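Asks: Next come a sequence and a model predicted from it.
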Amino acid sequence: MAKILTITNQKGGVGKTTTCVNLAASLAATKKRVLMIDMDPQGNATMGSGIDKHTLELSVYDVLTEGCSAADAVIEKSPAGYDLIGANGDLTAAEVELLQLSRREFRLKMALKPVEDQYDYILIDNPPSLNLLTVNALSASGGVIIPMQCEYYALEGISALVGTINKINARLNPDLKIEGILRTMFDPRMSLTKDVSEHLVEYFGDKVYRTVIPRNVRLAEAPSHGLPALLYDKNSRGAVAYLALAGELSRRIKQQNKELQEA
């Protein structure tokens, strides 16, 4: 059964979509079966995967509103190397429509049940806000990866996000937990970066990934070519960092599964 992970942060511009696209590509490159789901109406993860959001025949909007099954909406082996359920502006309407539907917080979870066994990982990209789309993603997931910059405002924002995750855990999804904290746009030359990084490790301990994602021009350029950094410039520091993250994530989950079996 797939490990379902939501990549989210209520603060914008921290590298959520960059992380989702590049982690999905890196996991796929290591022969994992990966499905990425774009839950952001902006459709940036869709475009960054090499798929034109304007030409989607079926999207996550159709899945959430029961216009089609998840299997029908999957684009197999996108140019980025993984399967994709894309998104575009239609998804904005889904929020209003979901309010009228029963079990509206669990629409994505129910839709994914029939396809879970086909993948090792399902990664979900989210908008930078807490809305019904994000709640659906969190309700469907077993873990949350939180990308964040090592700056003061990001540190403030993460406490609010942790509170949100705890509420979802208590009310909607008892399996939900923080899978890991990912430090993005990392610049070790800045003293603030080091200070915030130390605070994160002090508070979250081994939840903080050892891998850090550096500021990297190739990471910024790759989306305009509709490619993850691994396919745009595999030797770039950004591409190498996300490959390292994929390895670290896989090792952690393997260890978690081993501990569960032994318990």
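Replies: It's in.
Asks: use CA for all of it now, contacts and neighbours both
Replies: Fine.
Asks: Pull the contacting residues for the residue nearest the centre of the chain.
Replies: Residue closest to the average C-alpha location in the chain (C-alpha atoms, centre = their mean): residue 7, at 2.8 Å. For residue 7, the contact set (C-alpha atoms under 8 Å, 6 or more residues apart in numbering) comprises 16, 17, 19, 20, 123, 124, 125, 126, 144, 145, 146, 147.
Asks: and here's the other structure:
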Amino acid sequence: MGKIIAIANQKGGVGKTTTSVNLAASLGVLEKKVLLIDADPQANATSGLGIDVEAVEIGTYQLLEHSASAKDAILKTNSPNLDLIPSHIDLVAIEIELVDKDSREYMLKKALKDVIPLYDYILIDCAPSLGLLTLNALTAAHSVMIPIQCEYFALEGLGKLLNTIKSVQKIHNKELDIEGLLLTMYDSRLRLSNQVVEEVKKHFDTMVFKTIIQRNVRLSEAPSYGESIISYDADSKGANNYLSLAQELIEKNSK
């Protein structure tokens, strides 16, 4: 039975898509069957895995509308053991279209029922907002992973996200768990980076992943080639970080 993990933070630029793509690819390399769902209208996870966004005919939009099944929307990627449900700019309209629908928060949950048994992990790359798209992801997920960048405003907005998670737990999804907080964009040379790490660990202690994702040029280059860091440069610091995160996640979930 697949574990569904939403990767969410309403702040943009914290490494959500980078984490979604590279964690998914790393889990695949470690022989787990993985489905990545691009639930962001910017479709960066889709293009980051080498899929032509303009050519997408069935994706997350059709899934939420229930005009196509999850199995119809799945694309194979060049990454071992990794499938993708792509996104498209159309997805922007879904918030408005779903607004009058009954059970609008449960559209993704319903759509994924058939494919959960086919995968070990299903990762959802969420949009940088707390709108209906992210709400659907949190309602469908078993847990949520929160990337936090090691920069000045790191903890700003985190309270808001944790409150949203609490209300989703209360109203829509009692099972929703926090998988963990992931520190990203860490630069060991900067005092600020180290202060943020200390601060986050002080406040959240065991909720923080041991693996920290370091700033890495190769990591920011990979998406422009439509590749994960694992296939773009398997020896890079970025690839090592994400393989280590995947390993930590697998160990955590095998207890």
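Replies: Arrived safely, thanks for sending. Here the structure is a predicted model, which is why all the values come from computation and not from measurement.
Asks: on that earlier part again, which ones among the contacts of residue 7 of the first structure lie within helices?
Replies: Members of those lying in helices (criterion: DSSP state H): 16, 17, 19, 20.
Asks: I'd assumed residue 47 was in contact with the second one.
Replies: No. Taking contact to mean C-alpha atoms under 8 Å, the distance of 10.5 Å between residue 17 of the first structure and residue 47 leaves them out of contact.
Asks: These two - which one has more neighbours?
Replies: Shown here are residue 17 of the first structure and residue 47; by other C-alpha atoms under 10 Å, residue 17 has more neighbours (25 against 22).
Asks: what about the more buried one, distance to residue 126 of the first structure?
Replies: According to C-alpha to C-alpha, to the nearest Å, residue 17 of the first structure and residue 126 of the first structure sit 8 Å apart.
Asks: cool, residue 200 of the first structure as well?
Replies: Using C-alpha to C-alpha, residue 200 of the first structure is found at 22 Å from residue 126 of the first structure.
Asks: So between these two, which is more surrounded?
Replies: Set residue 200 of the first structure next to residue 126 and count neighbours by other C-alpha under 10 Å: residue 126 wins out with 29 against 19.
Asks: contacting residues for that one?
Replies: By C-alpha under 8 Å, 6+ apart, the contact list for residue 126 of the first structure reads 6, 7, 8, 16, 17, 38, 39, 40, 133, 134, 137.
Asks: For residue 262 of the first structure, grab the count of nearby residues.
Replies: When counting by other C-alpha under 10 Å, one arrives at 7 neighbours for residue 262 of the first structure.
Asks: What of residue 216 of the second structure?
Replies: 15.
Asks: can you check the one 3 residues further on too?
Replies: As a burial measure, residue 219 of the second structure scores 21 neighbours (other C-alpha under 10 Å).
Asks: ok, now which ones touch it?
Replies: Counting by C-alpha under 8 Å, 6+ apart, residue 219 of the second structure makes contact with 18, 229, 238, 239.
Asks: Top of these by number of neighbours, please.
Replies: Neighbour counts for the contacts of residue 219 of the second structure (other C-alpha under 10 Å) peak at residue 229, which has 29 neighbours.
Asks: Hmm, residue 218 and it touching each other?
Replies: Yes. Using C-alpha under 8 Å, residue 229 of the second structure makes contact with residue 218 at a distance of 7.2 Å.
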